[in-house]
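Colleague: A structural model of the following input is requested.
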Amino acid sequence: MNFKPLLTLAAICLIAPLTAAPSLRLHDGKEWKELDAAALAKLPRVEITAKARDGKEKRFSGIPLAEVLKLAGAPAGDTLRGAEMNRVVLFTAADNYQVAYSLAELDASFRKQNIILADQVDGKPLDEYEGPLMVVAGDDLRHSRWIRQVKQLILTRAIAPAS
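Modeller: From the prediction side, this is the model:
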């Protein structure tokens, strides 16, 4: 019996999940949008240098989060003021770990932009532990908000409970 086709199929099944193209679910406050690899590839890219979890300086490449938020209709620049200042972005990882950023933290008119949705480190795709997409916040002193294996982001509001 020829096992070569069966072994080839088994190898494909094992490798395919590790090389899956990045995709992202995006909720704009009203509905979900699916951003596949082709949609993400159309967005502008940047590189930042930051200390990784291992303490070494690395070059991360990816999409500025502000560009992803444009697809959700998020206010930016001069329109991000007043009642819009309670907007937050909630990121969820594959293991359901969640991290929140204020919308202002992700806006170039408020701070230096060094928070990206990375898909590469030092010119190579992120490994299966961190990727295919990871939020990298270059100025954070701790890595608790460097959320790996990002699957979705939700643009929402931080609302105080009624008194």
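
Colleague: for the rest of this, base every contact and every neighbour count on C-alpha atoms.
Modeller: Fine.

Colleague: and the top helix by length along the chain, what's buried?
Modeller: Using DSSP state H, we find that the single longest helix of the chain is helix 4-15. Buried residues in helix 4-15, counting neighbours by 16 or more other Cα atoms under 10 Å, are absent.

Colleague: now do that helix: distance to the chain's middle.
Modeller: 31 Å (Cα atoms, centre = their mean, to the nearest Å).

Colleague: going on from that helix, what's the next piece of helix or strand?
Modeller: For helix 4-15, the following helix or strand on the C-terminal side (DSSP states H and E) is strand 24-27.

Colleague: what is that next one packed up against?
Modeller: Judged by 3 or more Cα pairs under 8 Å, 6 or more residues apart in numbering; DSSP states H and E, the packing partners of strand 24-27 are strand 32-35, strand 150-157.

Colleague: to compare with the earlier structure, here is another sequence to fold:
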Amino acid sequence: MFSRRTLAAAFAIAAFASQIQPVHAQMAKMEEHTHKPSAPSTSLSLTVAGKTTTYALADLQAMPQKTVTVHNAHANTDETYTGVLVSDLLAKVGVTPEKLGNKAIYHSYLKAEGTDAYWVLYSATEIEPAMHKSTAIIALTVGGKPIGEDGVFKFVASDDVHPARWVRNLKALTFVTVE
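Modeller: Here you go, the predicted structure:
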């Protein structure tokens, strides 16, 4: 039959395995945090080099719009968002690859923060269409309708497999270059 050593090893492995959660379960818990109710975003601040500019919905609606269709793993459905390219908003305040310089863009990041204090980071190259295939937008509509419970603004990136880095109720963007 089985030796005591074999049975002990089998029980130890079973006990250890029962304590480990699958990665997707851990991600689901992490993503749950981003879905807690929070105050809806009503304006968006953009801070670059210590200077903050605040935008209302009408300001972003007046800019060129980009539409992306992405898969939302939370809802297991495809969704169509329309909004402003993050790179276009940054260009509006003078942040472009040409002005940053070739090396500085590789040392820069964007922090996106929601009204619930949830925040994520994107490298500058992830939000620059000339350097990355992903499309990063500040969504104003989903399915042609206002974002709704996700606030007036929502940060959406087309190549994120899970929407854990999408930011609901987006209230602030901070662009930083690390020296």
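
Colleague: next, the TM-score between them, please.
Modeller: The pair, once superposed, lands on a TM-score of 0.77 when counted by TM-score structural alignment, normalised by the length of the first structure; 140 aligned residues with a Cα RMSD of 2.0 Å.

Colleague: export the helices and strands packed on strand 24-27 of the first structure to a markdown table and tack on mean neighbour count and distance to residue 81 of the first structure?
Modeller: Output for these, formatted as a markdown table (neighbours: other Cα atoms under 10 Å; distance: least, Cα to Cα, whole Å):
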| stretch | mean neighbour count | distance to residue 81 of the first structure |
| --- | --- | --- |
| strand 32-35 | 14 | 25 |
| strand 150-157 | 21 | 13 |
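
Colleague: how about these in CSV, adding distance to residue 72 of the first structure?
Modeller: Shown next, in CSV, are those (distance: least, Cα to Cα, whole Å):
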stretch, distance to residue 72 of the first structure
strand 32-35, 8
strand 150-157, 7
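
Colleague: residue contacts, the residue nearest the centre of the first structure?
Modeller: The residue lying closest to the centre of the first structure (Cα atoms, centre = their mean) is residue 117, at 3.7 Å. Counting by Cα atoms under 8 Å, 6 or more residues apart in numbering, residue 117 of the first structure touches 62-65, 133-136.

Colleague: looking at this, it is in a strand?
Modeller: Yes - secondary structure of residue 117 of the first structure (DSSP: H, G, I helix; E, B strand; the rest coil): part of a strand.

Colleague: what's the closest non-adjacent residue to it?
Modeller: Distances taken as Cα to Cα, 6 or more residues apart in numbering place residue 135 nearest to residue 117 of the first structure, at 4.6 Å, with adjacent residues excluded.

Colleague: what lines up with the one you found in the second structure?
Modeller: Using TM-score structural alignment as the criterion, residue 135 of the first structure maps onto residue 155 of the second structure.

Colleague: got it, and residue 49 of the first structure?
Modeller: Checking TM-score structural alignment: residue 49 of the first structure goes with residue 69.

Colleague: residue 121 of the second structure: helix or strand, and which one exactly?
Modeller: Using DSSP H and E, residue 121 of the second structure falls within strand 119-123.

Colleague: pull up the aligned stretch in the first structure for that strand.
Modeller: Strand 119-123 of the second structure maps onto residues 98-102 of the first structure, going by TM-score structural alignment.
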